[in-house]
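[1] Sequence and predicted structure below; questions after.
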Amino acid sequence: MNESAFVAALKALADTPAARGLEDDAAVLSVGGQQLVLTHDTLVEGVHVRADEDLADVAWKLVAVNLSDLAAKGARPLGVLVSHMLGDSDARFIEGLREILGEYDVALLGGDTVRAEGRRVWGCTAVGKATHTPAPDRRGARAGDAVFVTGTLGYAMLGLGDRASGSRADLAYRRPRPLVAEGIALAPHVTAMMDVSDGLLLDAWRLAHASGVELALDSTQVPVADPQKAGECMRWGDDYQLLFTAPADAALPVAAARVGTVTGGPPGLSLDGDIFPDAEGLGYRH
């Protein structure tokens, strides 16, 4: 089964409202009058990180991608649980973990350690508290809304081949910075929001289908790191910027580029007038 088919099969099991139909970045669980936000991500050596990546960078990225999911829900991080596959450079993993937990003031709550043969795998579960009720959802975009994205897309793609230089691109790949403060600021203003992890086009398609609307994007308005590779910048992913919809006249507290409009057409994505009926070729999928 490919990733999409497997997730579709899981939806029959995820029948609690907290799971949001597996259509969102995270689960949102109401407890004692508050909303807890929970998310989990896995990194695989040679897939999500380079096979010879410094484990300090692996640890940073592992936590960062989970905090990015919390950011998309406007959640304030409370803590993480981390699983680590023992091997070479374990001390470097701890060092990177110490750095990102300190940078974002996040508690280490627990986790697991294992040892096995083959590619190394790391997992992280992040827990946060929603700062706005309801927590932003992928399912709230409405016809007439504007589509926005923060930051510039494609730096992580360029950073894959710009190793250890300390450039903006290199750091975007090795040490992404989740937009936690920005997500919290945006939460009261957006109608739908998610982070861009698998490419702008694929993630926009997902948001459109979750909301039952069409997102009509204008490629000339999308900020990209390399205009000569604009298509790749919109498809490659690993950006961890925030993609969101909001009323066109909303006074946004965070700088963002308007890249399109939500229409009442059939659910899906259009780019410069070209309609994409399915997600094939739009971004990274397993």
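    Here it is on my side, so go on.

[2] can we go C-alpha only for contacts and neighbour counts from here?
    Fine.

[3] all helices for this protein, in order.
    Here the chain has its helices, by DSSP state H, at 3-10, 55-72, 90-103, 155-159, 168-174, 180-186, 200-211, 230-235.

[4] Can you name every helix or strand that the third one contacts?
    In other words, helix 90-103. With contacts taken as 3 or more C-alpha pairs under 8 Å, 6 or more residues apart in numbering; DSSP states H and E, helix 90-103 sits against helix 55-72.

[5] let's go with 10 Å and repeat that
    helix 55-72, strand 75-85, strand 107-114 (3 or more C-alpha pairs under 10 Å, 6 or more residues apart in numbering; DSSP states H and E).

[6] Repeat that for the longest one.
    Using 3+ C-alpha pairs under 10 Å, 6+ apart as the contact test, the elements touching helix 55-72 are strand 34-44, strand 75-85, helix 90-103, strand 121-130, helix 168-174, helix 180-186, strand 192-196, strand 241-246.

[7] That helix relative to strand 34-44, how many degrees between them?
    Orientation check (axes from the mean of the first three to the mean of the last three C-alpha atoms, to 10 degrees): helix 55-72 against strand 34-44 gives 150 degrees.

[8] Ok, which of the helices and strands packed on helix 90-103 comes nearest residue 161?
    With C-alpha to C-alpha, the closest approach to residue 161 among the helices and strands packed on helix 90-103 belongs to helix 55-72: 15.5 Å.

[9] if we can go back for a sec, just the helices and strands packed on helix 55-72: most buried one?
    strand 192-196 (a mean of 29; mean count of other C-alpha atoms under 10 Å).

[10] now stretch 78-86, how far from the chain's geometric center?
    Centroid separation between stretch 78-86 and its chain, computed with C-alpha atoms, centre = their mean, to the nearest Å, is 18 Å.

[11] Let me fix that, I meant to ask about stretch 63-82.
    Chain-centre distance of stretch 63-82: 10 Å, with C-alpha atoms, centre = their mean.

[12] For stretch 44-63, measure first residue to last.
    14 Å (C-alpha to C-alpha, to the nearest Å).

[13] er, stretch 105-124 actually
    Chord length of stretch 105-124, first to last residue, is 16 Å (C-alpha to C-alpha).

[14] Presented hereafter is structure B, for comparison with structure A:
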Amino acid sequence: MPSEFDLIRQYFTRPTPSAILGVGDDAALLRVSPGMELAVSVDMLVAGRHFGEADGPGTVGHKSLAVNLSDMAAMGAVPRWATLAVALPAADEKWLRGFAGGFFGLAGKFGVELIGGDTTRGPLNICVQIMGEVPAGQALRRDGAKPGDEIWVSGTLGNAALALAHYQRRVELEHMEAAAMLPFLHLPQPRVAAGIALRGIATAAIDISDGLLADLGHILEQSGVGAEIHFENLPLHEVMRRYIGPLSPSSLPLAGAPARGVPAGIGGKAAQSGEKRDADSLREVQVVAQNCVLAGGDDYELCFAAPADRHETILDLARKLELPLTCIGRMTDTAGLRLLRAGEIMEVSAKGFDHFAA
């Protein structure tokens, strides 16, 4: 049976050329580059809450670092170093080998050095702390949005949540649809390059981990502004569009509203008398898909505000990054968030992921 220190040496010790002292002592020693500020974040992933028994160790390793890298992206920081604490029910070397492969595969892509950590016996959970550098005074924060700023998001929304809904049998995706959605859940791609490029452009930013409504709400609260966003402007994957269906007010129910009828165009069928059960089922699926987009969480895209006169600059940036950046609304001087669909105010029941919700 390998000891704790054997496991650390074998699976978690890598060269750390930018650290003064890395793995192997009581603490690491770092030197921040001149003119830089240190950005620090930490995230915990718990088995049964953030990943399941069916998730491979490589995907868990990837995701444990990716969610932290997403925080660096939201700050406009260059990720540099990480620490890792892992609790394991047993010293499973096969699992550790796979986990380390996923973790260090992503770490190498972004130049992150693992400089320390801890292991212990217990229910499986993983805690990663990440540190990055950002030029002094240039960090993207949540508290800088102004009325009139445009609201933007990267990528597409709700994909990971739709994949999870498929796992939970709340929707039934076709095989090819599930294959397209599952990587968004298991292998999120942090938008580090976008965050760095948005320095000096974005007035506020956040990564979408708990859902668009919840995370945009943090910007509104800390910036002291309101927002108006348009559902039809939200960037959606083609699979998501199939399940949400047409976006006119008469065709898509409010989240949490009773399901009545079926919209023409969903699956090529119009509502017929005697088909209420199928109609209600389709409406329920539409509501699930809508809530995945607005409040599903695990997107790890960026939501940011920027002055309207930087609109073309951001579109140019999207082309350079080869990453969709979509304007979905604007900041207002009226408190609260107004969500519009085809000019009409939407009411939604879902607000975002809450770790302590009943």
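    Thanks, I have the structure now. Predicted model only: the values in this text are computed from it and were never measured.

[15] TM-score for these two?
    For this chain pair, the superposition-based TM-score is 0.82 by TM-score structural alignment, normalised by the length of the first structure; 252 aligned residues with a C-alpha RMSD of 2.4 Å.

[16] circling back: distance to residue 261 of the first structure added to the helices of the first structure, as a markdown table?
    Formatted as a markdown table, these follow (distance: least, C-alpha to C-alpha, whole Å):
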| stretch | distance to residue 261 of the first structure |
| --- | --- |
| helix 3-10 | 26 |
| helix 55-72 | 20 |
| helix 90-103 | 35 |
| helix 155-159 | 25 |
| helix 168-174 | 28 |
| helix 180-186 | 18 |
| helix 200-211 | 11 |
| helix 230-235 | 17 |
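
[17] Of all those helices, which one comes closest to residue 262 of the first structure?
    helix 200-211 (8.4 Å).

[18] With the second structure overlaid, report how far the closest one is off on average.
    Taken over the aligned residues, the distance from helix 200-211 of the first structure to the second structure averages 0.9 Å (mean C-alpha distance after the TM-score superposition for the first structure).

[19] residues near the equivalent of residue 232 of the first structure over in the second structure, how many?
    Under the alignment (TM-score structural alignment), residue 232 of the first structure pairs with residue 292 in the second structure. Applying other C-alpha atoms under 10 Å, we find 28 residues neighbouring residue 292 of the second structure.

[20] doesn't residue 166 make contact with residue 292 of the second structure?
    No. The pair residue 292 of the second structure / residue 166 is not scored as a contact, 11.2 Å apart, by C-alpha atoms under 10 Å.

[21] list residues touching both of these two?
    Common neighbours of residue 292 of the second structure and residue 166 (criterion: C-alpha atoms under 10 Å, 6 or more residues apart in numbering): residue 160.

[22] Now do stretch 64-77 of the first structure: which range of the second structure does it align onto?
    Aligned by TM-score structural alignment, stretch 64-77 of the first structure falls on residues 66-79 of the second structure.

[23] do stretch 3-23 of the first structure as well
    The aligned range for stretch 3-23 of the first structure is empty, by TM-score structural alignment.

[24] Where does stretch 192-199 of the second structure end up in the first structure?
    Going by TM-score structural alignment, stretch 192-199 of the second structure lines up with residues 180-187 of the first structure.

[25] Please report how far the residue nearest the centre of the first structure lies from residue 93 of the first structure.
    Closest to where the C-alpha atoms of the first structure average out (C-alpha atoms, centre = their mean) is residue 195, at 3.5 Å. Distance from residue 195 of the first structure to residue 93 of the first structure, counting by C-alpha to C-alpha: 25 Å.

[26] Equivalent analysis for residue 110 of the first structure, please.
    15 Å.

[27] Kindly report the same for residue 139 of the first structure.
    The gap separating residue 139 of the first structure from residue 93 of the first structure is 36 Å, by C-alpha to C-alpha.

[28] In contact with residue 97 of the second structure: list those residues for me.
    7, 10-12, 57-58, 61, 103.

[29] Out of those residues, which end up buried?
    Buried subset of the contacts of residue 97 of the second structure (neighbour count, 16 or more other C-alpha atoms under 10 Å): 7, 11-12, 57-58, 61, 103.

[30] and of these, the nearest to residue 229 of the second structure?
    residue 61 (35.0 Å).

[31] what do we get in the first structure for residue 303 of the second structure?
    By TM-score structural alignment, residue 303 of the second structure lines up with residue 243 in the first structure.

[32] and the spatially closest residue to its match that is not a sequence neighbour, how many neighbours?
    Leaving aside its chain neighbours, residue 243 of the first structure sits nearest to residue 149 (4.5 Å; criterion: C-alpha to C-alpha, 6 or more residues apart in numbering). By the criterion of other C-alpha under 10 Å, residue 149 of the first structure has 24 neighbours.

[33] wait, isn't residue 149 of the first structure in contact with residue 223?
    Yes. Between residue 149 of the first structure and residue 223 there is a contact under C-alpha under 10 Å: 8.6 Å.
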